[in-house]
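**Student:** Make a model of this:
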Amino acid sequence: MSAGSSKRATLAMVADAAGVSLPTASKVLNGRGDVSDATRAKVEEALRQFGYVPQTGRRLPVPTRVVDLVFDDLRSPYALEILRGITEAGAETGVDVVVGRVPAPDGSGPLTPEDSWAQRLKSSGREGLIVVTSVLSLAQVEGFAKAGLPLVVIDPLNMPRVEVTSVGATNWSGGMAAAEHLLSLGHRRIAFAGGTQTASCNQARLHGYRAALESAGVGTDPDLVLHGDFQYDAGLEMGTRLLSLAEPPTAVFAASDATALGVLEAARRRGLRVPEDLSVVGFDDTVLAELATPGLTTVRQPLQDMGRVALRTLLRLIAGETLDSHHVELATNLVVRGSTAPLADQGAR
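**Tutor:** Alright, predicted model coming up:
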């Protein structure tokens, strides 16, 4: 029976739909604590679907479902796209999303290793947690597990254990597509301006870049491979170093759009034209890529879709479902704009 049916729903109907006993459904209805989180979620969902009204005639207010979403950086267009996807999915599923920064004991470091954070979230009624691009320690992950707080990580910088559920993109194939595009334009001295060296996504993009060069019979020059932190300033610094080489690159694959914009600025300061003198490819396809001058050729990550998948995956974990895979990768694709062009005559450079 649905909420729109003319027949009044009973608690027995709700219990049957949720696959629990009538006493268990009554416990959830009355806010008792001796019910597992997964069972409570099933009963509350059935109460919502049936629009259950107690015998008093007053519709019972079902507690709002709340999950936490934390970022290590809320300023970037990347974070805003992820945020949009998660909050839209939350609105569709009736889940409130509380957004914040990752906490630290002294306000400066990454996530605190103590269990206090997980316990605080649990006592605040949070059902689960989504963490975006942060470093997680094994102690932190175990703290969430001990508190019974399901966790999903988007673009993790590290994977403290294989059981951590994560959502990302096809970084390896994206890196390969970027390098293959530059190779197809005749470039052979192709630099890699990477992000955090130990980050899983950065390593995958680097390996894809190297695979494309090797397939084309082009050796990887170690002087052309640098690492930063996915930010504009790092891109500017790496771009300056690369373009100061005795034999500078004719093209640069940057591991993020923000990094690519830093490379573009480094080229401008040296009086180089993009794409005539230097081709540049980014990674993400945020609004920065469209606003850049010239428009930035980049590897598109489906950031909003990654956010939606993360929220829906978290809800499945909360409901006690078994996932087919602990890691989900969404497809990337190359978006060609004005920052790349065929290799110019080197004699005229």
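
**Student:** CA atoms for contacts and neighbours, from now on please.
**Tutor:** OK.

**Student:** all strands for the stretch 51-200 of the chain, in order.
**Tutor:** Taking DSSP state E, counting those that start in this stretch, the strands of the stretch 51-200 of the chain run over residues 65-71, 95-101, 129-132, 151-154, 165-169, 190-194.

**Student:** To compare with the earlier structure, here is another sequence to fold:
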Amino acid sequence: MPDRVPPGPADGAEPAGKPRRPTMVDVAAKAGVSRALVSLVFRDQPGASEATRQRVLRAADELGYHPDNAARLLARGRSRTLGVVLTVHQPFDADLVEGIYPEAERLGYDVLLSASAPGRDEAKAVEALLSHRCEAVILLGPTSPQAYLAELGRRTVAVSVSRRVPGAHLDSVHTADTVGVRQAIDYLAELGHREIVHVDGGKGPGASDRRRAYRGAMRKHKLPARVLPGEYTEDAGMAAARQLLDEDRLPTAILAGNDRCAAGLLHAFARAGLDVPKDLSVVGYDDSHLSHLSHFDLTTVRQDANRIAEQAVRQAVARLEDETVAPAETVLDPKLVVRGTTGPPPRR
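**Tutor:** Modelled structure (predicted):
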């Protein structure tokens, strides 16, 4: 005798045991009002008294009903979502993201993140955001070729953070790197340093501006300039430190391309038994949360992550809300923050 198959749900019915999601109709029935009135309440439109509004919200809360805002916005042709492309291992990018969220929320926008990483370049990260209907893209420290960024600016509203992209139809927000580097070199020169090396950021965002500013500041103080090729990574800092340790004479101070590079320098010098700042001074760039840690206590050039993030969001939203607004470049002032990795040069 064949096994009996228990009856299943009719086509389209909810499976047994699975609770049905409450709908706007359910809220209307519980509150004793029409569905149209419930819709007005959730769209924050006039037409419902305060007492009725509170009754509807209370009914929705008791039922566990949440309006599908994303679907409603898409139906109107808007997602009100900003896409953000970041690099996974950059602490300063994390600081920027912390500033992006509250400003976007204040202006009525959601945020989606997409990371670039080994095997996943910025173009893939951008396309993922656009496929999820992001209305604008904010790129944190983009490294893509200028031609790609220019093409992206023609396709959508885009903001480049920490990198200038001359001639491209996109916004940019960055710190005045020339000013920040000059502050660092002026400070070291005032301490008495005469042998100051710069470990640069290679092809990273802002690296060429910082390299050029370093050479200019050293000329101003009539000091010899020396640039060691690097990147915005701890490994690059450690490699530069090993190169310097192999030489007959160490510089008295080093300006790193960013805080991660400075962390690599500090690690390598500590392993070699050197005392920073007694034996040499180290300055970073960014003032990321990494530099605040007590075992680093890093002197660094501060980029105001919150102000940069807020400005990037505002510029993106301004162009989304008004098509006549042209892309803008915003340059913010940096500030040298003196901590425990700098001091007078050693006596030799």
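
**Student:** Pipe the strands of the stretch 51-200 of the first structure into TSV and attach distance to residue 266 of the first structure per row.
**Tutor:** TSV is the format used below for the strands of the stretch 51-200 of the first structure (distance: least, CA to CA, whole Å):
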stretch	distance to residue 266 of the first structure
strand 65-71	29
strand 95-101	31
strand 129-132	29
strand 151-154	30
strand 165-169	28
strand 190-194	12
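
**Student:** Make a markdown table from these and add distance to residue 207 of the first structure and mean neighbour count to it.
**Tutor:** Converted to a markdown table, those look like this (distance: least, CA to CA, whole Å; neighbours: other CA atoms under 10 Å):
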| stretch | distance to residue 207 of the first structure | mean neighbour count |
| --- | --- | --- |
| strand 65-71 | 26 | 20 |
| strand 95-101 | 31 | 16 |
| strand 129-132 | 22 | 24 |
| strand 151-154 | 20 | 24 |
| strand 165-169 | 14 | 23 |
| strand 190-194 | 11 | 28 |
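
**Student:** for those, which one sits closest to residue 24 of the first structure?
**Tutor:** Among these, strand 65-71 comes nearest to residue 24 of the first structure, with 19.0 Å by CA to CA.

**Student:** other SSEs contacting that closest one?
**Tutor:** Under the contact criterion of 3 or more CA pairs under 8 Å, 6 or more residues apart in numbering; DSSP states H and E, strand 65-71 of the first structure touches strand 95-101, strand 129-132.

**Student:** Now tell me what touches the last one from outside.
**Tutor:** Just to be clear, that refers to strand 129-132 of the first structure. Identification of contacts with strand 129-132 of the first structure by CA atoms under 8 Å, 6 or more residues apart in numbering yields 67-72, 149-156, 310-311, 314.

**Student:** Over to the first one?
**Tutor:** Taking CA under 8 Å, 6+ apart as the criterion, the residues outside strand 95-101 of the first structure that touch it are 64-74, 86-87, 90.

**Student:** switch to 6 Å and redo it
**Tutor:** 65, 66, 67, 68, 69, 70, 71, 72 (CA atoms under 6 Å, 6 or more residues apart in numbering).

**Student:** Return the mean post-superposition distance for it against the second structure.
**Tutor:** When the second structure is superposed, strand 95-101 of the first structure averages 0.7 Å from its matched positions, counting by mean CA distance after the TM-score superposition for the first structure.

**Student:** can you tell me what part of the second structure that strand aligns to?
**Tutor:** On the second structure, the counterpart of strand 95-101 of the first structure by TM-score structural alignment is residues 109-115.

**Student:** Can you show me the helices along the stretch 51-200 of the first structure?
**Tutor:** 77-93, 116-123, 138-146, 171-184, 200-215 (DSSP state H, counting those that start in this stretch).

**Student:** Would you mark the buried spots in stretch 101-117 of the first structure?
**Tutor:** Within stretch 101-117 of the first structure, the residues scored as buried using 16 or more other CA atoms under 10 Å are 102, 103, 110, 111, 112, 113, 115, 117.

**Student:** which one in the second structure is aligned with the fourth one?
**Tutor:** Pointing back at residue 111 of the first structure there. The equivalent of residue 111 of the first structure in the second structure is residue 122 (alignment by TM-score structural alignment).
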